[in-house]
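# Fold the following and give me the result.
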Amino acid sequence: MRNLSLVTILISCSTLLNGCQNSQPPNATYDLPKLVTLLTERTRDNLAFIEGGTFIMGDFGAVGEDGVWRPYFPPTIEEDQPHKVTLSSYSLSKYKTTWHDFDTYLLANDLPLIERGLSKTWERNPFEQDPASRLFVEKPARVTWQDAKNYCQWLGSLTDLPLDLPTSAQWEFVGRNRGSKNWIYSTHDGQPLSAHPELSERVHDTGEYVPVGSRLPPNPLGIYDMADNGMEWVNDWFSETWYRENPEITDPKGPDEGAERIVRNMDFSFSRIGMPESLPSALNEEWDSISEYTFRCALQSPIPLTDSDQ
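Next up, the predicted model:
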């Protein structure tokens, strides 16, 4: 697990009342320049260079002993139809963005620190230190697609680097160890967790979300949590037909518009779903459930960071 730099935070005032929408967080003093400097340093250190290549994206399936090709997951073969994709080189964060990272962004931009519950929000403290909390500083931040996009582009403006969300093709290329057909699942070895009872038991026993990079081994590219710790936003609009209409493409970014953004799943390495900004709540027709998922940033440059800085 990566080491999060310890930052001295001076806090005074009363404790935030849990679930009280109008309560105010304690007054606090933060060394924001130091926080931002540490964040940009971590961002650079955590970028893993991914050499581009050509692969079959989507449900690449397999040929059986009878010589017949079959998809791995027939129910979604229409939207996950295999297609040839060529990617330029790029870099991807080894880790999902943490709450520590995201809270630094919010404070630096004077944005509200809130927690959501269906259609309600309430103020919260930054840099939550309780490991049991969903907002614990080392756990992955779960935010809206626009929040994730804004965060990556803000980091890009700070570092003068073309940082953004990865495309769906870039995510899948890494999740499958550079597009390998041996990587049916986006785990460290391409096999399901059930093939590793000790890892499966660890996931079962430690909850849905844990500190980033702490539970499962990285894949051969050094990337953590591709098969664990929450589904991830990517940059593309979702479409069931776009790849069928573009069966061979270089550096795809998906359709120009749509109603839902792609969330990369953790079932098969090629799984993806579309999610709108919000969904109606089953509890109350006047409430909406805001779509919030984890994410990581990508350096959209074919040059390794160490070389581009020279």
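
# Every contact and neighbour count from this point should use C-alpha atoms.
OK.

# Just the element for the nearest residue to residue 145 once chain neighbours are set aside, please.
Of all residues not flanking residue 145 in the chain, residue 233 sits nearest, at 6.3 Å (Cα to Cα, 6 or more residues apart in numbering). Taking DSSP states H and E as the criterion, residue 233 maps to strand 232-237.

# Please generate a structure for the following sequence too, so the two can be compared:
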Amino acid sequence: MRRLRLLGGLALAAALVLLASSATPPATVNDGYDDFLLVPAGNFSMGDNFGDGEARERPVHVVYLDSFYIGKLEVTNADWTRFRNDPGYDDPKHWPGGLVVPRDQVPFWTQVQNHGGGTPDSGSYPVIGVNWDSATAYCHWLSEKTGRKYRLPTEAEWEKAARGTRQSRYPWGNDISRDRANYVGAQKYDTVQPAGFFDGSLRGALKTQSNASPYGALDMAGNVMEWCSDWYGRTYYSESPRRNPKGPESGAYRVVRGGSFFVEAPDLHSYARSAAWPSFQAHRMIGFRAVREP
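This is a model prediction of the structure:
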């Protein structure tokens, strides 16, 4: 009788362990459109804790975020080509306000020097020159294709994905060099590097250092600035809600984060804030990465 009770207890314990493990979200998901990395729910301190940024990056404030998945890489030309060549590109329901941006309106698509997506061997480079509407449309299209919810990250989600809870200047730590990030002066002609170029690999004569964030996302400092979903508010940090902030209700500009190949190192700080006109499409320094909801 005691043996039966013991066996029953072991079976119950095993079932509970199995149930718990099945409820744990995977660290990486892939719905056929690249890897997305888990950023767990919880608090983090958002803003310039070093005192070397701009007033718009302060005060430091604690933010709680629900869990989400962040793209390991910036959206590439290969990703964009799948969208661009799909009949769904022309579906107004994917586009803010129903206004479809013509395929050939992206100004850098055919530029070899900028590794535009319409040039040979460019698939691994980040797509550039897409405006906020286009980036949002891509996420809507991707949601329809996969049956999952994809969108642009909020500014708070972007910063947590970039620096986690350790509050470093850059995703990997407090020091920077051009073997770890693509910023001005890294190349003879300042332009994009392939997404994920700085992953710690030996590339010809160059030994790169990994620029991964605490969650494994690459290139969150440099290469291209990335659209966020939020309207930009200069004083928003002083009035931001502490749980899942989504930015001001309205504005003239949308937030871009991460710095680019054409700015100095301080503009690559994980807490550095920038903004751009959402319809602006002639900017080769802006790309984006997506977020997937659990």
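
# What's the first helix or strand after the strand holding residue 233 of the first structure?
Trace forward from strand 232-237 of the first structure with DSSP H and E and the next one is helix 242-245.

# mean offset of that next one relative to the second structure (after superposition)
On superposition with the second structure, the mean distance recorded for helix 242-245 of the first structure (mean Cα distance after the TM-score superposition for the first structure) is 1.6 Å.

# coming back round to it: any idea how far the strand holding residue 233 of the first structure is from the chain center?
Put simply, strand 232-237 of the first structure sits 9 Å off its chain's centre (Cα atoms, centre = their mean, to the nearest Å).

# Report the aligned residue range of the second structure for it.
Aligned by TM-score structural alignment, strand 232-237 of the first structure falls on residues 226-231 of the second structure.

# re the thing from before, list the helices and strands the strand holding residue 233 of the first structure packs on?
helix 145-159, helix 168-175, strand 261-264 (3 or more Cα pairs under 8 Å, 6 or more residues apart in numbering; DSSP states H and E).

# For these, state which one has the densest average packing.
helix 168-175 (a mean of 26; mean count of other Cα atoms under 10 Å).

# Can you state the residues of the second structure onto which it aligns?
Helix 168-175 of the first structure covers residues 155-162 of the second structure once aligned (TM-score structural alignment).

# Mind reading off the mean deviation between that stretch and the first structure?
Looks like 0.6 Å for stretch 155-162 of the second structure (mean Cα distance after the TM-score superposition for the first structure).

# Quick one: residues in contact with that stretch.
39, 44, 46, 63, 65, 70, 170-171, 213-215, 217, 220, 228-230, 244-247, 255, 257, 270-271 (Cα atoms under 8 Å, 6 or more residues apart in numbering).

# The residue nearest to residue 145 of the first structure: how many residues sit nearby?
32 (other Cα atoms under 10 Å).

# helices and strands around the host helix or strand of residue 102 of the first structure, which ones?
Taking DSSP H and E as the definition, residue 102 of the first structure sits inside helix 99-108. Here helix 99-108 of the first structure touches helix 32-45, going by 3+ Cα pairs under 8 Å, 6+ apart.

# Show me what the helix it packs on is packed against.
So helix 32-45 of the first structure, by 3+ Cα pairs under 8 Å, 6+ apart, packs with helix 99-108, helix 145-159.

# what's the matching range in the second structure for the first one?
Counterpart in the second structure of helix 99-108 of the first structure, with TM-score structural alignment as the criterion, is residues 77-86.

# Check the offset of that stretch from the chain's centre.
For stretch 77-86 of the second structure, the distance to the chain centre is 18 Å (Cα atoms, centre = their mean).

# Please apply the same query to stretch 57-68 of the second structure.
Taking the mean of its C-alpha atoms, stretch 57-68 of the second structure sits 16 Å from the chain's own mean (Cα atoms, centre = their mean).

# quick one: contacts of it?
By Cα under 8 Å, 6+ apart, stretch 57-68 of the second structure touches 38-49, 156-157, 237-238, 241-245, 271-273, 291-294.

# what about residue 199 of the first structure, how many residues close to it?
Using other Cα under 10 Å: residue 199 of the first structure sits among 15 other residues.
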